[in-house]
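Q: The following comprises the amino acid sequence and a computationally predicted model.
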Amino acid sequence: MVDKIGETNTLCPVCMKTIKAEKIAEDDVVYIVKTCPEHGSWKVKIWNGVEHYKYLYEFAAVPKTPEKFAVPQIKDCPHDCGLCNQHMQHSCLNVVEVTNHCNLNCPICFATANGCGYDYHPDMETIRGMFKTVVDYVKSPRCIQLSGGEPTVRDDLPEIVRMAKEMGIEHVEVNTNAVRIAKDIEYLRALKEAGVDDFYMQFDGTKDDIYLQTRGKSLFELKEQAIANCAEVGIGITLVVTVSPNINLDHVGEIIKYAATKVPTVKGVHFQPISYFGRYPVDPENNDRVTIPELAQAIEKQTKGMLKADNFIPTSCSNVYCDMKSLSVVLPDHSLFPLTTMALGPPKKTDDVADKTRGEVSQFWRFIENSMDGEDENRSDDGSWRTFVSRAKTHYLTVSAMAFQDVWTGETDRWERCCIHVVTLDGRLIPFCLFNVTNNEGETLYRKKTFCQ
């Protein structure tokens, strides 16, 4: 039985013109179905579990719209984005690309680094202008991610970080493959001293046969050295995993277990189900995709229920079908004590998702603190609530995921609610997925024309 459960606008995977699409439910799977008059039809899997998909509507409410818009009223969303007054979410994270050069040549690369057909390596004044866009259009606290390419190929990256801080950007994260910070600890120290707050580190598994497929070379030993260097310098890391059903979906539990042994240097694991833009190894079929519910179920199974699918909730910012997140305390035996759960029920407002999570955790802490009174003070610290609370301040782990949209899966409804934006040279903020989207021939909608001015 096939049920129509929604409508949206999307892109043709060939010409990238805006076309209409339907969302249908069939055999407990949600698909987006679309037809281009010139190039044919597509039926693409976007979610597993129809009732769960419908239930998440309860999370959706009025978002926080941007206070300022960089472009006037547009004619054809998503072709003249920037952000416009149709955009329905403020900016939480701004991606500033500082190069398209890279010291790897990965088979999987959203930016097609080292092979995009143009050279992009802006000077300091150009980067200053991009930071000014963030300062002008984003309300404090301002968070940026320096990306590329590989940002650490720039010897002047510490100066770039320092400039960002001086201009009023509070949080600076560096997106890196970790090659240089593993090999050059003095460069790492310089980044720390300049003001880098954390690293967003490419990490596809704990076995080199995975890296040979995703990155083209053995890298696990180098990743471990980078983590050790960050521990020595005192800077946190989020491990970022590109998840492919054909390569490492069966390895996600091991990655979480590994991360738990590297806390407190490792602060989180962020899974990104593979999206087909930029450079990728196959022409995607539905069995080449991993949906967020499939990933959550795989995590539950592979961790033997230590982290359950029910422990993941949507965040307060992006569209409810874009991401999931959990927060756990890491116990001395490296097991996880989850603090988030869908069993609490959805909040009634999008803005309340983060507040609800904080509220539940706050209530939990108050319960713990109350339990410290009286008898608890006379107990040994081993196994006490006091020990738990003390450990939880540093030994925690977020496990999250974000399903980026490609030209086959993209929906205008989700682009309009995106809170992760790429800063362009001409002073615009473009949703990350939309900025990186490419058609079936690898042609870009925004990336090349924006960075080839």
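A: That came in fine, so what should we check first?

Q: Every contact and neighbour count from this point should use C-alpha atoms.
A: Noted.

Q: wait, doesn't P151 sit right on T99?
A: Yes. Taking CA atoms under 8 Å as the definition, P151 is a contact partner of T99 at 6.3 Å.

Q: Going along the chain, name the helices of the stretch 201-350 of the chain.
A: With helices called from DSSP state H, counting those that start in this stretch, the stretch 201-350 of the chain shows them at 208-214, 220-233, 252-261, 292-302.

Q: Could you pull up the residues touching R128?
A: M163, A164 (CA atoms under 8 Å, 6 or more residues apart in numbering).

Q: Secondary structure element for it, which one?
A: Using DSSP states H and E, R128 sits in helix 124-137.

Q: Pull out the buried positions in that helix.
A: In terms of neighbour count (16 or more other CA atoms under 10 Å), helix 124-137 has its buried residues at I127, R128, G129, M130, F131, K132, T133, V134, V135, Y137.

Q: just checking, next helix/strand downstream of that helix?
A: Helix 124-137 is succeeded, C-terminally, by strand 143-147 (DSSP H and E).

Q: The nearest residue to M124 once chain neighbours are set aside in helix, strand or coil?
A: Excluding its sequence neighbours, the residue lying closest to M124 (CA to CA, 6 or more residues apart in numbering) is I160, at 7.1 Å. Judged by DSSP: H, G, I helix; E, B strand; the rest coil, the three-state class of I160 is helix.

Q: Test my guess that I160 contacts E125.
A: No. Judged on CA under 8 Å, I160 makes no contact with E125 at a distance of 10.0 Å.

Q: picking up where we left off before, next, find the distance separating the residue nearest to M124 from E166.
A: 10 Å (CA to CA, to the nearest Å).

Q: next one: T394
A: According to CA to CA, T394 and E166 sit 28 Å apart.

Q: Neighbour count: those two, which is higher?
A: Comparing T394 with E166 by other CA atoms under 10 Å, the one with more neighbours is T394, at 14 against 11.

Q: measure the closest residue to the more buried one other than its chain neighbours to H270 for me?
A: Nearest non-adjacent residue to T394, counting by CA to CA, 6+ apart: P264, 6.0 Å away. Counting by CA to CA, the gap from P264 to H270 is 16 Å.

Q: Got another one to weigh against that:
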Amino acid sequence: MKQKFYQEIESVCPECFGKIKAILKEEDDHKVYIYKTCSKHGEFKDLISSDASYYKWTHYATEDGEFSFDKIGDANPPDRIADERGCPWNCGLCNLHKSTCSLALIDVTNRCNLTCNFCYANVEKSGVLVEPSLEEIRRVMKHFRSKPIPAVAIMFTGGEPTVRKDFPQICKMAKEEGFKEAIVATNGYGFQKPNGEGYKFAKACWDNGLDTLYFQFDGIHDETYMKTRGAKLWKYKQRVLENCRAAGFDSIVFVCTLAKSVTDMEAGNIIQYAIDNIDIVRGIIFQPVSLCGRISYEDLRELRITNADVLHEIEKQTNGALKVDRDWYPLTTIVEFGRLIAWYAGMEPIEFTCHPDCGFATYMVLDPQTKSLRSFLEYIDPLPMIEFANKFWKKVKERKESNFFTKLIGESAGATLDKGLNWFDRQSVKARFLLGVLPYIKKPGKLMELFSKVIMNGNWASISSFSYGSLLIGSMHFQDPFNFNLERAKRCIVHFGVPMPDGSVLETPFCVYNNFTRQETEKKIARKYTAKGKEEWVENVAGPEASTIIRNGGVDKDGKPVE
């Protein structure tokens, strides 16, 4: 990979959002930049990756085409046909989209108890209220589950979703509609309430089907939260974990927005705190800040942090426990492996067929002998194992279910016999696959026994057994107008669903919606946020805590900071 990286792409002008040509180019400082020129607004340059060697490796593909991190998924039928404007302006979804939705998002409210300065969805900033009814939320759920390739997971976003008193009911609806995983993106408001209220809320959500908290977690110091959220929130964050633990809620993912010289120094602290709470914390997602809105080039250069910066910072702050050149792989790496596991278990697969630039992940696992967390990549030889899985999947996906006995003796008795025959066939295929991956296991033992059970059983119980005491760590860099790559948008697997006034559902990729179409869409569905509306919300929706919520600043009704 000595040749310098160069790629021509389509992007947008950060000023007028017009579609323009761009190039990704490696420079002599061993970094990759995006260059683009708008006929009206001039030239633009931004950093894509601070580590050209790692960036080139994540775009690696064998010459014979047998292996690549760049993977195309199966797309659902489009909801509309692209017009002359093309991507991203007629999204909804159009026929240009190349991947199916794996994670559906619904903004259940844009009310929030905080006013984070980089948030894109806040009632106080927009002046309009976006809060769909239960019927509208169910309509969006049905939209995603009725597709030929249905979304497996759903995330409730905002605003702060847990300011809704009916939030546990929304969780229940998700399971009624068939979602395997229900997640809430939250700053912890409903779960942190003192005097037993947070425990009751966590228990109600857990009992009604909520699986995971995607928990805003910027660090372990109040000084950090004052910079990012405008309030001292450390005790607030600790109460969330205490109440969830007491309620038996054992799946929390820390989510940290990383900005250079603001939160990046907390990365090691967050990992250690997750390890200290490994009984209920399942993962950490670092999100390099997206720079939406007008910003000078000097400020852009000062604030920009890339996935590569995050990975190097983690290596430094963990004293090499997680290494850039060993432990981090694009999310697309496990596509075929995941399809195999789902096929074995007869489950719907979660497809990570996004663009390789979208995110990177690694796994830390509890070593049964030393009782310490180690990188999972110490136990396996990953690339050969993945290449084997890719080739194996190509053969498996062509296999047909047997209907031999049905044809021979009829539907009533034959179907049962065919079911048994197909079960036996899957078991034999699984056994051959397990034998095939054994040469790539470097450290046998109890951990590899659990890994083998995931392969052989392929069910949620086996996956949970392997995940318990393990820590998934990822870095996901969402796009902004400066670094926007239209190919990434076309491959997005995280889609918003918006209930429209005409009874339809607008489905839009995450980065497209937040950068280009959110404001216009919300004008069509929002109602004006008036003083009377605030009063009605206090009386009918939010309950006695409303005075601290609607002020949006982490202060109580007397203006004192809320811990």
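A: Okay, I see it. Since we're looking at a predicted model, the values are computed, not measured.

Q: thinking again about what came up before, in structure 2, what range does the helix holding R128 of structure 1 match?
A: Under the alignment (TM-score structural alignment), helix 124-137 of structure 1 falls on residues 134-147 in structure 2.

Q: for stretch 146-159 of structure 1, same thing?
A: Going by TM-score structural alignment, stretch 146-159 of structure 1 sits over residues 156-169 in structure 2.

Q: Between the two ends of that stretch, what distance do you get?
A: Stretch 156-169 of structure 2 end-to-end distance (CA to CA) = 12 Å.

Q: and if you look at stretch 136-154 of structure 2?
A: Distance between the two ends of stretch 136-154 of structure 2: 15 Å, counting by CA to CA.

Q: cool, stretch 64-71 of structure 1 as well?
A: For stretch 64-71 of structure 1, the end-to-end distance is 18 Å (CA to CA).

Q: What are the contacting residues of that stretch?
A: Here stretch 64-71 of structure 1 makes contact (CA under 8 Å, 6+ apart) with 81-85, 87-91, 137-139, 351, 427-429.

Q: Ok, stretch 212-225 of structure 1 next?
A: Here stretch 212-225 of structure 1 makes contact (CA under 8 Å, 6+ apart) with 104-108, 178-179, 182-183, 203-209, 211, 247.

Q: Which among these count as buried?
A: For those, a burial check counting by 16+ other CA under 10 Å picks out 104-108, 178-179, 182, 203-206, 208-209, 211, 247.

Q: Geometric centre of structure 1: which residue is closest?
A: Centroid-nearest residue in structure 1: M402, 4.9 Å away (criterion: CA atoms, centre = their mean).

Q: ok, the alignment partner in structure 1 of G92 of structure 2 - contacts?
A: Using TM-score structural alignment as the criterion, G92 of structure 2 maps onto G82 of structure 1. If you count contacts by CA under 8 Å, 6+ apart, G82 of structure 1 has them with F69, A70, V71, R428, L429, I430.

Q: For the fourth one, list the residues it contacts.
A: Neighbour list for R428 of structure 1: A70, V71, C81, G82, L83, T133 [criterion: CA under 8 Å, 6+ apart].

Q: Over in structure 2, see which of those residues survive.
A: Using both residues aligned by TM-score structural alignment, their matches' CA atoms under 8 Å, structure 2 keeps these contacts from these: G82, L83.

Q: Identify the farthest-apart pair in the contacts of R428 of structure 1.
A: C81 and T133 (14.9 Å; CA to CA).

Q: is it true that I525 of structure 2 touches V505?
A: No. Using CA under 8 Å, I525 of structure 2 is not in contact with V505; the gap is 11.5 Å.

Q: quick one on the thing from earlier: which of the contacts of R428 of structure 1 sits closest to K325 of structure 1?
A: Distance to K325 of structure 1 across the contacts of R428 of structure 1 (CA to CA) is lowest for L83, with 26.0 Å.

Q: Pretty sure L429 is one of the things the closest one touches, is it not?
A: Yes. Using CA under 8 Å, L83 of structure 1 makes contact with L429 at a distance of 5.5 Å.

Q: The equivalent of T450 of structure 1 over in structure 2 - how many residues pack around it?
A: In structure 2, the residue paired with T450 of structure 1 is T521, using TM-score structural alignment. Counted with other CA under 10 Å, residues neighbouring T521 of structure 2 total 14.

Q: same question, M456 of structure 2
A: Counted with other CA under 10 Å, residues neighbouring M456 of structure 2 total 21.

Q: That one - nearest residue in space that isn't next to it in sequence?
A: Using CA to CA, 6+ apart, the nearest residue to M456 of structure 2 is K430, at 5.9 Å.

Q: helix or strand for P481 of structure 2, which one?
A: Using DSSP H and E, P481 of structure 2 falls outside every helix and strand.

Q: so what corresponds to it in structure 1?
A: Under the alignment (TM-score structural alignment), P481 of structure 2 pairs with V407 in structure 1.

Q: Which helix or strand contains the spatially closest residue to that match that is not a sequence neighbour?
A: In space, and not counting its chain neighbours, V407 of structure 1 is closest to P13: 5.4 Å by CA to CA, 6+ apart. Under DSSP H and E, no helix or strand contains P13 of structure 1.

Q: re earlier: spit out the residues that contact I160 and E125 of structure 1 alike.
A: Residues touching both I160 of structure 1 and E125 by CA under 8 Å, 6+ apart: none at all.

Q: What's the local residue count around E224 of structure 1?
A: Count around E224 of structure 1 with other CA under 10 Å applied: 16.

Q: What's it aligned with over in structure 2?
A: Per TM-score structural alignment, E224 of structure 1 is aligned with Q238.

Q: measure its match to E197 of structure 2 for me?
A: From Q238 of structure 2 to E197 of structure 2 the distance is 15 Å (CA to CA).

Q: W393 of structure 2 now?
A: According to CA to CA, W393 of structure 2 and E197 of structure 2 sit 49 Å apart.

Q: So between the two, which is more surrounded?
A: A count of neighbours by other CA under 10 Å puts W393 above the other of W393 of structure 2 and E197, at 19 against 14.

Q: rewinding a little: what's the match for the residue nearest to T394 of structure 1 in structure 2?
A: Under the alignment (TM-score structural alignment), P264 of structure 1 pairs with D279 of structure 2.

Q: Look at its match and say how many residues are nearby.
A: By other CA under 10 Å, 16 other residues sit near D279 of structure 2.

Q: And the one 4 residues further on, by the same measure?
A: Counted with other CA under 10 Å, the neighbours of G283 of structure 2 add up to 23.
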